[in-house]
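**Student:** Give me a 3D structure for the following:
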Amino acid sequence: MQSVALLMRACQRCTACLLHHQPWRFLVTGISEVDLPRITVPHKMQSRLQKIRQRQRQDQPTIKKSVFKSPLVISCKRGNFNHHRGQTYNDFGPQALASYGWKSRKSAGDYFTVVCHDKNPALASEESAKRFEDLHLDESLVKAVHSMGLVVPTNIQKSGTPAILSGGSTLCAAETGSGKTLAYLLPVLTMLLQRRTLRGEEEAVNSPSVIILTPSRELADQIMRVVETLQQHVDFTAYSVCGGRGTKGRLAWPVRRPMDILVATPGVLRKLLIAGQIKPSGLQHIILDEADTLLDDSFMDSIDRVLSRLKIPTLDSGVSGGRVVSPGGLDTSDTGFIGGVQFVLVSATVPRALPDSIGAYLPVDALQQVTSPGLHRLMPHVPQKFMRLLPSQKSPELVKLVRSEVEKKAGSMMIFCNSSSTCFYLGHLLEEHSLPAALINGDMTEKSRQGVFERFQEGRHDILVATDIASRGLDTINVRHVVNYDFPNFVSDYLHRAGRVGRVGSHTSGLVTSFVTHKWEVDLLWQIEISVRKSADLHNVNANIKRKISAEYAKRHGTTLDAL
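**Tutor:** From the prediction side, this is the model:
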């Protein structure tokens, strides 16, 4: 009876008081508070979470387990996004990408790496390997390349040399660092020496047989260094002219000298042609090195003026009954030459606007296209790491990376950014941390820029900070690490930057590290990751920089650059 009375008295209390009344609850229920289940998540919310987890498991792509025996291709911070060679997906979608959620700031700190998973595609396989002696080159040139330590040609040299020797206009497109300079120099010089032997041609004053056009002074200097190496074993003359290096003086006091090969940038060559200092009468070959850049809208006006001054007929004025005719009426279509001149376009990407840009001077359908299997793909022999960072994290992370490389003394390093102002900023930043760096960008004067890249190649500078002006064509076999401080805006820019490492002749495969910060950068990263996971070519590798920048500016600001 006493316990019933106590129970009735307790029932009169409110529930809240009863919860804190330990003795009475023990008497009534016979259990302690510790033994009671505690509800921390509402039941309805638990049901929703279970449904969400179930849906996420269903959305994950189904992977065939057998492919996991193959080598790893993509290594991720989150291991469930790892990718192996040959791995397939029943339902491939954006959710299969490691970078799928990188447009959110919450993804900062995530990363993945495309690891080294195959050999350099530029190198010929042992089964199909040829020697330079098999390419029908002049004997003196074969001796010259042997003196350079070269015995077996690369894939583009093996396939491009016969195409150019045939006399037809040719497009040679191969991945960066595959030996394209020798791929066109060796056959062109062979033909030059053959003409000299057969016809007894003498070197004409200021009338080159070969004109090589390049988009930058640094690339022109590099080509001249290769030419000078060949000159030690082969009898020919070469001359180089670049803008900003005493052009006014050359126009005032013209130089008269014999020249077989002229290496030039488009702007200064146009001025020399207008002044009559370069005569096109003996011209046989025009080579556009880094053609994807030279056929860009920003260069095309100069290229068009140069070709007009060289008196190369356009197809509109030189076609008779479907056959190409030179100004003198000579039919040259059977020889493969257009107006007696052979065009050779050399590039690491195939220009999409080729018919619109060069199509006025040669029939694009008749253009021989020689491409390598690694074209428009990430280099499989170079590890490439992508890091998702917040803008405030980029500078500290860069200093950390550079200091680590300097302490290891493993090799030189290139840092790429998208603007000259960022280039100058990074130079000051590294200087403040006792990490001096050389700079190259388009806003530097010729005097301050001259010789910088050459000193970097020689090892007198360990760090080079540059814009994309240093990403095309330049040979950087000593570079071990490339850092994209600013993620490139376009696929073609990424391929050129990454191509500064892992080149033929390099001692190491190198490493590429890219900082991904902004939402619009993730779109490009998705293209790259999809290409690797599907083992497919990169799409939309459009090299028209000026047109792309104008389109991007109009997309973001609602007006074109021309309207400003």
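**Student:** Going by C-alpha atoms from here, please, whenever you check contacts or count neighbours.
**Tutor:** Fine.
**Student:** Which parts of the stretch 151-300 of the chain are helices?
**Tutor:** Here the stretch 151-300 of the chain has its helices, by DSSP state H, counting those that start in this stretch, at 155-165, 180-199, 217-231, 247-252, 266-274, 291-294, 297-309.
**Student:** Just say which of these is most tucked in.
**Tutor:** helix 291-294 (a mean of 26; mean count of other C-alpha atoms under 10 Å).
**Student:** Output the helices of the stretch 151-300 of the chain in a markdown table; the columns should cover distance to Leu390.
**Tutor:** Formatted as a markdown table, the helices of the stretch 151-300 of the chain follow (distance: least, C-alpha to C-alpha, whole Å):
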| stretch | distance to Leu390 |
| --- | --- |
| helix 155-165 | 41 |
| helix 180-199 | 39 |
| helix 217-231 | 34 |
| helix 247-252 | 46 |
| helix 266-274 | 41 |
| helix 291-294 | 32 |
| helix 297-309 | 33 |
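**Student:** Asp523 is nearest to which of these?
**Tutor:** Shortest distance between Asp523 and these, using C-alpha to C-alpha, is found for helix 291-294: 22.7 Å.
**Student:** Compare the helices of the stretch 151-300 of the chain and give me the one nearest Thr476.
**Tutor:** Comparing the helices of the stretch 151-300 of the chain by C-alpha to C-alpha, helix 217-231 comes nearest, at 10.5 Å.
**Student:** Another sequence for comparison is provided below:
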Amino acid sequence: MRWSEFEFEPALLTNIQKANYTVPRKIQSLTFPLIKAGHDLKGHAETGSGKSAAFLLPIIDAVMKLKKGGHYKSRRCCPFALIVEPTRELTVQVYDQARKLAEECDVSVSRAYGMFLRHVNLRQISTDGCDILVGTPGRLCDFFQSKNLLCDQIKVLVFDEADQLLEDGFQAVLRQLNNVNNWPQPENRQTLLFSATFPLVVQNWADEWLRKDSMMVSNKRLVAANSRIKQKFLMVPNTAKKDVLLRLFQLELQTAKKRDPVNGKIRNTMVFVNTKRDADVVSTYLNQFDFNTTTINGNRPQEMREKALSDFRAGVYQIVVTTDVCARGHDLKDLDHVINMDLPASGEGIDDSFTTYVHRIGRTGRLQQGSATTFFDIQADATMAEGFVQSLQEATQPVPDWLNKLVAREPIAGSGQVTDEELLGIL
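**Tutor:** Predicted coordinates:
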């Protein structure tokens, strides 16, 4: 399909072109007509598939058309569309994307989240306007309950990354929001619920918020890895992971230098570990061998996390080692490679662990093919083997022989040592 088929306003189409969105993505093509027709919607799509633009573009277009027709007028501290995000990072990302798409469209965008002085946040919303307001549940609930923000003009309510909203325990806060005086009831608003994963608990929760005639749009299975991502698995004991990681980067650099002696370098890579301490340890270790590496974890203030991501995007660092604070939502168009040095903790439950895996590798493969390499300890990670086999089969990608044997509970030959030949095979 072409962008012109959706009859977006000319200024919005110009911004779509500036953003280099060449054609609508699958989830966008499916959802645009339904959103523009006013349906409530549960939208599921694989990570990196363009979910944010799927709701931002029709919202911006609706505000423009209503203003042009004289049916809507901006009011200070009174949003038309409210977008609820589970984290500050996602709030900032969607806010930035909305601002770019709404440029020169007479549509104002603001944000509301914690770690942002309350009075400063309110002043900014009042100054900038909030036709579209993006925020986290706690700060939004605070502003609406205190009547610093008014809800009587909300016509569109969006829950983004709904599975994480539930995982992070925001149900109670969102119910408080729903009880705010003059809060628009489902029949008086359009409610859109988007998520990269859609387990039954999310579908049931959605029924509390959406109209009974809501629509469901889904890309294949309800927990799906992006088919543009080439998934590779290495059998690596936990005790050898750090050395194997270093050797992988050394071989990649050697290979790149052979191709281009002057400019050859490793791919932009995000390495996932399970603890904040390990993030710092691995980063320090790689820096000792002259690999420019930074870390992002929950112990760092928001400003430091954003600075690290900005430096990574700018090429100051080629490697970022992180915990699951970066597993969702960060828009890193030039991220080439994701490495799961540790798999998500099995204590989350097998389904939740695989969901986190999908989100992690979804940081790459957004605009072009990406790569994901997973270090798999056959003792610690065995419970996830079946899910990985299914994921690879659905993506029509080869399944390692040892992974098939692990699922079939057959003996696995080999010393467990990773050879240079194996490492070169994933580059």
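**Student:** ok, back up a step: select, out of the helices of the stretch 151-300 of the first structure, the one closest to Tyr239 of the first structure.
**Tutor:** Across the helices of the stretch 151-300 of the first structure, closest to Tyr239 of the first structure is helix 217-231 (C-alpha to C-alpha), at 8.1 Å.
**Student:** In three-state terms, label Glu208 of the second structure for me.
**Tutor:** Recorded secondary structure, Glu208 of the second structure: helix (DSSP: H, G, I helix; E, B strand; the rest coil).
**Student:** cool, and the one 4 residues further on?
**Tutor:** For Lys212 of the second structure, the secondary-structure state derived from three-state DSSP is coil.
**Student:** The one 4 residues further on too?
**Tutor:** For Met216 of the second structure, the reduced secondary structure class is strand; criterion used: three-state DSSP.
**Student:** Identify the residue nearest it in space, chain neighbours excluded?
**Tutor:** Lys42 (4.7 Å; C-alpha to C-alpha, 6 or more residues apart in numbering).
**Student:** What does the one you found correspond to in the first structure?
**Tutor:** Aligned counterpart of Lys42 of the second structure in the first structure: Leu171 (TM-score structural alignment).
**Student:** you'd agree its match is up against Leu345?
**Tutor:** Yes: between Leu171 of the first structure and Leu345 a contact is recorded at 4.6 Å, counting by C-alpha atoms under 8 Å.
**Student:** Under the alignment, what does Val134 of the second structure map to in the first structure?
**Tutor:** In the first structure, the residue paired with Val134 of the second structure is Val263, using TM-score structural alignment.
**Student:** and that match, how many neighbours?
**Tutor:** 25 (other C-alpha atoms under 10 Å).
**Student:** follow-up on the earlier one: would you tell me which of the helices of the stretch 151-300 of the first structure gets closest to Val205 of the first structure?
**Tutor:** The nearest among the helices of the stretch 151-300 of the first structure, by C-alpha to C-alpha, is helix 266-274 at 14.0 Å.
**Student:** the inter-axis angle of that closest one versus helix 297-309?
**Tutor:** 20 degrees (axes from the mean of the first three to the mean of the last three C-alpha atoms, to 10 degrees).
**Student:** Which residues outside helix 266-274 of the first structure are in contact with it?
**Tutor:** For helix 266-274 of the first structure, the external contacting residues (C-alpha atoms under 8 Å, 6 or more residues apart in numbering) are 213-215, 241-243, 247, 251, 278-279, 299, 302-303, 305-306, 309-310.
**Student:** And for stretch 325-341 of the second structure?
**Tutor:** Here stretch 325-341 of the second structure makes contact (C-alpha under 8 Å, 6+ apart) with 89-90, 93, 241, 245, 267-273, 296-298, 313, 356, 359-367, 370-375.
**Student:** Same check on stretch 160-171 of the first structure?
**Tutor:** With C-alpha under 8 Å, 6+ apart as the test, stretch 160-171 of the first structure has contacts from 135, 172, 183-184, 186-188, 191, 335-337, 342-347, 366-370.
**Student:** First-to-last residue distance for it?
**Tutor:** Chord length of stretch 160-171 of the first structure, first to last residue, is 9 Å (C-alpha to C-alpha, to the nearest Å).
**Student:** what sits against Asp280 of the second structure?
**Tutor:** Taking C-alpha under 8 Å, 6+ apart as the criterion, Asp280 of the second structure is in contact with Thr295, Val321.
**Student:** three-state assignment of it?
**Tutor:** On the basis of three-state DSSP, Asp280 of the second structure is classed as helix.
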